[in-house]
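**Q** below is the sequence, then the predicted model.
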Amino acid sequence: MAQARRAARLLAALKPHAIVASDLRRARDTAAELATVTGLKVTTHPALRETYAGEWQGLTHEEIAGRFGEQYAAWKRGEPVRRGGGELETEVADRAAPVVLDHAGRLPDGGTLVVVSHGGTIRTTIGRLLGLESRSWEALGGLTNCCWSVLGEGARGWRLLEHNAGSLPEPVLGDDD
């Protein structure tokens, strides 16, 4: 929660116009910290939930590799894999990216949308919005807890302006408390 409060103070400096979050508790609670600082309402959406990993759900990487060796290796190589019978990464992007685009489309010109979700969902959504091939999405890397990425619309589509921001030991946007 301390990480969420710190991130909220920093993100508030971006003067967001709207907040949309996964309906899962961890994301909702994180978004609520930003709502408290900005006075905005949080809209939740189940399409922003983390990737469903089927039988892999709740296991460590070591446990997954031990039980599902070849499937795990294929996934690490970037092959489309229904991890443990769960979702493909492209299916996660299929459900999450339209929600982000819908909410972004409701903003005033130059408006800022904050999306609070989960690492895998954020990575696949960014990959989809940038038009990257799904095999390349892993190159974006995961996000550290309560860090963020910044996308902007350019003349030829979405652009990644920052990734995994907020992990510096000292805030860079100002932290008047």
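**A** Nice, thanks for sending it over.

**Q** all contacts plus neighbour counts: C-alpha atoms, from now on.
**A** Noted.

**Q** where do the strands sit along the chain?
**A** Taking DSSP state E as the criterion, the chain contains strands spanning 18-22, 42-45, 113-116, 148-154, 157-165.

**Q** which one, of those strands, ends up nearest to A65?
**A** Nearest of the strands of the chain to A65, taken as Cα to Cα: strand 157-165 at 26.6 Å.

**Q** just how off-centre is that closest one within its chain?
**A** With Cα atoms, centre = their mean, to the nearest Å as the basis, strand 157-165 stands 12 Å off its chain's centre.

**Q** and the strands of the chain as JSON lines, adding mean neighbour count and distance to A8?
**A** Compiled in JSON lines, the strands of the chain are given as follows (neighbours: other Cα atoms under 10 Å; distance: least, Cα to Cα, whole Å):
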{"stretch": "strand 18-22", "mean neighbour count": "23", "distance to A8": "11"}
{"stretch": "strand 42-45", "mean neighbour count": "18", "distance to A8": "13"}
{"stretch": "strand 113-116", "mean neighbour count": "24", "distance to A8": "10"}
{"stretch": "strand 148-154", "mean neighbour count": "15", "distance to A8": "11"}
{"stretch": "strand 157-165", "mean neighbour count": "14", "distance to A8": "13"}
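
**Q** residue boundaries of the helices in this structure?
**A** 2-12, 25-38, 61-67, 69-76, 89-105, 119-130 (DSSP state H).

**Q** buried residues in the third one?
**A** Read that as helix 61-67. I64 (16 or more other Cα atoms under 10 Å).

**Q** pasting the second one now:
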Amino acid sequence: MGIRKYYNFGVLGHLDTDLSAVGLEQARDIRTLINQSKPDIIISSDLKRARYTAYEITDPSVIELESRIRERNFGSLTGRPRSEVQQFTETNFKTGFECDGWRNIGGECTHEMASRTHDFLLDLCSRLVETG
């Protein structure tokens, strides 16, 4: 949701950045469309950019913030250019460090990210089954 100005420059990770003016305008542009569907709930990442977008498009009472749907945690590579992350990923893979390599820089490997999002999806499905 909303323009990710740092992403547009090839910067990756859990950056807790503000929503840009363009992103704010985009959120306002879709507000009517979203609210026509009268959502029971909107689940948003808890990071500012996503959270501000959610609050801009709908009634805050239907918003649920969820840290498990954040972008990947790149550890010390957070905020670095995509090319640096890609170079680390390739080197990490070739040396066989995989998850340990990511943990060594304070990040999460693909398996950890998948587990985090998988847990979120299982919880969401359970809620849907319980509420009908």
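**A** Arrived safely, thanks for sending. As the structure is a computational prediction, the values presented were derived from the model and not from experiment.

**Q** would you list the strands of the first structure in a markdown table and tack on distance to A12 of the first structure?
**A** Formatted as a markdown table, these follow (distance: least, Cα to Cα, whole Å):
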| stretch | distance to A12 of the first structure |
| --- | --- |
| strand 18-22 | 11 |
| strand 42-45 | 14 |
| strand 113-116 | 10 |
| strand 148-154 | 13 |
| strand 157-165 | 14 |
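
**Q** to F68 of the first structure, which of the ones you listed lies closest?
**A** strand 18-22 (28.4 Å).

**Q** roughly how far does the residue nearest the centre of the first structure sit from D109 of the first structure?
**A** Nearest to the geometric centre of the first structure sits I122, at 2.5 Å (Cα atoms, centre = their mean). From I122 of the first structure across to D109 of the first structure, the span is 23 Å (Cα to Cα, to the nearest Å).

**Q** same deal with G157 of the first structure?
**A** G157 of the first structure is 15 Å from D109 of the first structure, by Cα to Cα.

**Q** and if you look at G120 of the first structure?
**A** Counting by Cα to Cα - G120 of the first structure and D109 of the first structure are separated by 29 Å.

**Q** of those two, who's got more company?
**A** In this view G120 of the first structure and D109 are compared by other Cα atoms under 10 Å, and G120 has more residues nearby, 21 against 8.

**Q** need the residue in the second structure that's farthest from the chain's center.
**A** T95 (28.2 Å).

**Q** still on that earlier bit, which one of the helices of the first structure is the most hemmed in?
**A** Counting by mean count of other Cα atoms under 10 Å, helix 119-130 has the highest mean neighbour count of those, with a mean of 23.

**Q** in the second structure, point out the residues matching that helix.
**A** The counterpart of helix 119-130 of the first structure in the second structure, using TM-score structural alignment, is absent.

**Q** so what's the alignment partner in the second structure of L34 of the first structure up against?
**A** Under the alignment (TM-score structural alignment), L34 of the first structure pairs with I57 of the second structure. With contact set as Cα atoms under 8 Å, 6 or more residues apart in numbering, I57 of the second structure has these partners: 27-28, 30-32, 34-35.

**Q** redo those residues as a markdown table? Include distance to L122 of the second structure.
**A** Compiled in a markdown table, the contacts of I57 of the second structure are given as follows (distance: Cα to Cα, whole Å):
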| residue | distance to L122 of the second structure |
| --- | --- |
| A27 | 28 |
| R28 | 31 |
| I30 | 28 |
| R31 | 28 |
| T32 | 30 |
| I34 | 25 |
| N35 | 26 |
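
**Q** any idea which of those is closest to G101 of the second structure?
**A** Using Cα to Cα, the contacts of I57 of the second structure come closest to G101 of the second structure at A27, 37.5 Å.

**Q** what's the closest one aligned with over in the first structure?
**A** Per TM-score structural alignment, A27 of the second structure is aligned with A4.

**Q** what's the closest non-adjacent residue to that match?
**A** Using Cα to Cα, 6 or more residues apart in numbering and skipping the chain neighbours, the partner closest in space to A4 of the first structure is T30 (5.3 Å).

**Q** which residues touch the one you found?
**A** 1, 4-5, 116, 146.

**Q** same deal with E108 of the second structure?
**A** Contacts of E108 of the second structure (Cα under 8 Å, 6+ apart): 72-75, 99, 102.
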